[in-house]
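Asks: got a predicted structure here, sequence first:
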Amino acid sequence: MPAFKLLAVFALMMVLLWLRAPLAPVIFGSSCLLAILYRLSPVAFLTTFGQTITDPATIELEIVLLLIMLLEHLLGKHGYLERMLASLRNLLHNRRLLLAVLPALIGLMPSLGGALFSAPLVAQAAADTPLTAEEKSFVNYFYRHIWEYCLPLYPSLLITARVCGIPLAQLIQATVPYALLVALLGIPVLRRIPVVKEHSSTDYFLLAREVLINISPVLAVVLMVLLLQVKMWAAVGLVVAVLLIRHRYTPARAFRMSREAVQVKTLLLVLGIMFFKQIILETRAVDGLAYLLETLAIPEFVVFGTFGFLVGLITGTVSYSMGIIFPVVVAATGGQIEMPLVVFVFVATFTGAMFTPMHLCLTLTVDFFKADLRKVLKMLILPEAALLSIAAALYVMFK
């Protein structure tokens, strides 16, 4: 059955990554193996690769990531991050809260790979804590995704509401509790940070002012994207340009800085992920999953949830996964899909996308902190299982 080929390739990918094989070769190799198993011709294979590298979405993503690397380097080199964290630490008086707030703040920007933006902030804030590289990765990755359950700027919510024919406001009302639940489920890791009396100042106005001044480059990007609907690449590019001018970079100095900041390995890794997704589309490898699950004698909502989880696991993109699963669910239910089922499938699909190296935020975060992917995935099991269990229980109660 075609579905087994896709599942076998993904299982092999996970085994290799579990054995600490390099990410980029594994993903590119999996793309080749998938093409062979689904008998994609050499011409079609090369055409698919050409489509990947010329796809505007891929090009834009690579540009955004490159600009984020430049911005992160500038903010670190000129002391913005250090000054902001010092002030924010005194303002919040709680290191645990600080570590959760930083990735959540950057998570307001619905951009692919945005975890790379918050990773250096988390690294700075956790520099003198007992957190391991894996725990830092967990905090950065887990708390970044709180808003995707309730922020209407995320395509996943827009796609779900449109495909299911339900008002967006009603969908958000039903999913907001899960954003709050995610915030609570990450607390056990945050509790690893000892409660220490931080040095504080009573002049909160000056502290807040200092935070705003030093976070202004990041805040400018967030506001441009959220309020002015500016493209991510344009917003980050504009802020980078302003910083280069403010700190009087000559073209030669800017070129030297870019050579220090840009991580070519990361850009190639992202290209590999986009290529793998394109191969999945070209081979229509996901189509067989629906038929496979329909043949199993298990409750309907479990079938839909399992299908959603697998699609999320394989694609690693929440919005893309919602675009695959919900047309199937709507068709299978005769167009009469109720909110409890929508929410459960949404959570199940989201959960799958959180467990895969195909998810750019996970890959980039683990790469940034030089963490062990296996340990990070283990840390995700309990909170994500709790989230999915609660969603299933609520479905059974309110269906």
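Replies: Perfect, thanks for sending it. Residues are numbered from 1 along each chain as shown.
Asks: all contacts plus neighbour counts: C-alpha atoms, from now on.
Replies: Fine.
Asks: now do the contacts for Val218.
Replies: If a contact means Cα atoms under 8 Å, 6 or more residues apart in numbering, then Val218 has no contacts.
Asks: and Thr52, how many neighbours?
Replies: Thr52 sits with 22 neighbouring residues when counted by other Cα atoms under 10 Å.
Asks: the nearest residue to Glu198 once chain neighbours are set aside and Tyr291, how far apart?
Replies: In space, not counting the residues next to it along the chain, Glu198 is nearest to His93; the distance is 5.9 Å by Cα to Cα, 6 or more residues apart in numbering. Separation of His93 from Tyr291 (Cα to Cα, to the nearest Å) stands at 54 Å.
Asks: the residue nearest to Glu198 touches Ser201, doesn't it?
Replies: No - taking contacts as Cα atoms under 8 Å, His93 lies outside contact range of Ser201: 9.7 Å.
Asks: more neighbours, the two?
Replies: More crowded of His93 and Ser201, by other Cα under 10 Å: His93, with 18 against 13.
Asks: thinking again about what came up before, next up, the contacts around the residue nearest to Glu198.
Replies: His93 sits next to 197-200 when contact means Cα under 8 Å, 6+ apart.
Asks: Lys375 too?
Replies: Contacts for Lys375 were tallied using Cα under 8 Å, 6+ apart; they are Glu134.
Asks: list of residues touching the host helix or strand of Ile36?
Replies: Here Ile36 sits within helix 23-37, counting by DSSP states H and E. Helix 23-37 is contacted by residues 5-6, 9-10, 13, 16-17, 41, 45, 268-269, 272-273, 275-276, 279-280, 283 when judged by Cα under 8 Å, 6+ apart.
Asks: C-terminal to that helix, what's the next element?
Replies: helix 42-54.
Asks: try this one next to it:
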Amino acid sequence: MFALLGVPVAFIIILLLVRKKFPYGISIIIGAVIIGIFCRFTVEDFLNSAVETVKDKDTLNLTAIIILIGILGYSFKKTGQINITIDELRRLFGEKTVLAALPAAFGMLPIPGGALMSAPVIEPEANRLGLTPEHKTYLNIWFRHTLLMVFPLSAMIILSASLVHVSVYSVIVRLFPLFLIAVTTGYIVGLKPIKAPPRHEESGSLLKALYGLSPIIVVIILNIVFHIGFAVGLVVGVLLLFIENKVSVKEAAHMVKKGFSWEMAVAIVGIMFFRQIINNSGVVTDIMNLLEGTPTILLMVGLPMVISLFTGLAVLSIGVSFPLLFPLSPLPPPLFAAILYTSAFTGYLASPLHLCLILTKEYFGCSLLNVYKRFLPSVAVLVCYNVLLTMFLL
């Protein structure tokens, strides 16, 4: 029973450290060490767990993928290639649709607080249509994150799939109904009320829009068609981006250096170390005995959502809750991953600590309370779907 106390203590310490702006990778490692101490780990036990973590193929592969996604995202921004897609989307779609398409396009760039990049881009269109600051904020946040439910290069989806040892696409297939519900909700709440004037702009080119996204498309094709891992595919994608933009070796080295994120690398290693400690400690068996009779739905839907809500970090929620709850789940791994991903994602969307939400509402100059009046009912739709799905499956 003493070992079990380490889990809530670790959670509290992790939450406190993250709230104090401590790097969340280090926070998770500290949480893992606390669990190990409560489980009476020796120094040798900790060292063995650390060695197992860094030697694990999943750890190495996942860390490489997350680092390369960061480099690709930064390089997209610096070369300006994403602007090709954005300009064509402006011409291809009407004013209303472009307010959803532009944030979604920027959403493919894995940059913390990246909603601040798309906010100025949609502002002229939104102003022309007479939208309120709260309405602009809703559109920018909602549609920026909707695509992350089915985007194969989303760090959150890759991590979720990796932690339960299934393919990214098996999780995406289970998330697709949620994606459709989110798009429909966003349309009804955000786009339908807008009255747009007739368009007089020249037509855009879908081929040019796809060309702007070619490095990402190549990564996905290499993975689906040729079964080449994301890590290798991302290297090809980055090189293709450099070639398309005639980037010099010096400029490329600078982009790689700037796009490299030690914080994300440590976060992934920390999450995998946490998982290793959980597995080696045997604390999951104690948790199963303690929670016998507790509705599984409460754990699967509630825990990841609460962690995301209090931290504003979906990756942290996924990394902590998956290792704890996966052994307790009677569901197939892809379904388990989809349900917990949705729980973590909805808590992240609604969190007052969500960086994208904070930056966007500050940019458009509106209060969080007024944004929530439109935003929270939309999040509630996704939560209700997840609860009903979990109840049906269990």
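Replies: Cool, got the structure. Since we're looking at a predicted model, the values are computed, not measured.
Asks: quick one: TM-score?
Replies: The TM-score (TM-score structural alignment, normalised by the length of the second structure) is 0.67; 350 aligned residues with a Cα RMSD of 4.9 Å.
Asks: sorry, back to before: which of the contacts of helix 23-37 of the first structure are buried?
Replies: For the contacts of helix 23-37 of the first structure, a neighbour count by 16 or more other Cα atoms under 10 Å gives the buried set as 5-6, 9-10, 13, 17, 45, 269, 272-273, 275-276, 279-280, 283.
Asks: returning to that earlier point: which of the contacts of His93 of the first structure fall within strands?
Replies: Per DSSP state E, strands hold no members of the contacts of His93 of the first structure.
Asks: would you list those residues in TSV and tack on neighbour count and distance to Asp372 of the first structure?
Replies: Formatted as TSV, the contacts of His93 of the first structure follow (neighbours: other Cα atoms under 10 Å; distance: Cα to Cα, whole Å):
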residue	neighbour count	distance to Asp372 of the first structure
Lys197	9	31
Glu198	13	31
His199	10	33
Ser200	15	35
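Asks: re the thing from before, the helix holding Ile36 of the first structure against the second structure, how far on average?
Replies: When the second structure is overlaid, helix 23-37 of the first structure sits 2.0 Å from its aligned residues on average, using mean Cα distance after the TM-score superposition for the first structure.
Asks: what distance separates that helix from the centre of its chain?
Replies: Taking Cα atoms, centre = their mean, to the nearest Å, the mean C-alpha location of helix 23-37 of the first structure is offset from the chain mean by 22 Å.
Asks: from Pro333 of the second structure, how far out is Ile339 of the second structure?
Replies: According to Cα to Cα, Ile339 of the second structure stands 10 Å off from Pro333 of the second structure.
Asks: more neighbours: which of the two?
Replies: More crowded of Ile339 of the second structure and Pro333, by other Cα under 10 Å: Ile339, with 25 against 19.
Asks: the more buried one against Gly302, yeah?
Replies: No - taking Cα under 8 Å as the definition, Ile339 of the second structure is not a contact partner of Gly302, at 10.7 Å.
Asks: any buried residues in the helix holding Ile36 of the first structure, and which?
Replies: Using 16+ other Cα under 10 Å as the burial criterion, the residues of helix 23-37 of the first structure that qualify are 23-24, 26-35.
Asks: stretch 173-187 of the second structure too?
Replies: Result for stretch 173-187 of the second structure [16+ other Cα under 10 Å]: buried residues 173-175, 178-179, 181-183, 185-187.
Asks: of the contacts of His93 of the first structure, closest to Ala104 of the first structure?
Replies: Nearest to Ala104 of the first structure, judged by Cα to Cα, of these is Glu198 at 21.9 Å.
Asks: for that closest one, list the residues it contacts.
Replies: 89-90, 93-94.
Asks: output these in a markdown table; the columns should cover secondary structure and distance to Leu226 of the first structure.
Replies: Conversion of the contacts of Glu198 of the first structure to a markdown table gives the following (DSSP: H, G, I helix; E, B strand; the rest coil; distance: Cα to Cα, whole Å):
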| residue | secondary structure | distance to Leu226 of the first structure |
| --- | --- | --- |
| Arg89 | helix | 26 |
| Asn90 | helix | 28 |
| His93 | coil | 28 |
| Asn94 | coil | 28 |
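Asks: how far does stretch 148-158 of the second structure sit from the chain's center?
Replies: With Cα atoms, centre = their mean, you get 6 Å for stretch 148-158 of the second structure.
Asks: which parts of it are buried?
Replies: So stretch 148-158 of the second structure, judged by 16+ other Cα under 10 Å, has buried residues 148-158.
Asks: wait, which of these is closest to Lys257 of the second structure?
Replies: Nearest to Lys257 of the second structure out of those is Ala155 (Cα to Cα; 19.5 Å).
Asks: pretty sure the closest one is touching Ile66, no?
Replies: Yes - judged on Cα under 8 Å, Ala155 of the second structure makes contact with Ile66 at a distance of 6.4 Å.
Asks: got the contact list for the counterpart of Ala125 of the first structure in the second structure?
Replies: Matched to the second structure by TM-score structural alignment, Ala125 of the first structure sits across from Ser118. Contact analysis of Ser118 of the second structure by Cα under 8 Å, 6+ apart lists 102-103, 106, 140.
Asks: quick one: secondary structure of Ser118 of the second structure?
Replies: helix (DSSP: H, G, I helix; E, B strand; the rest coil).
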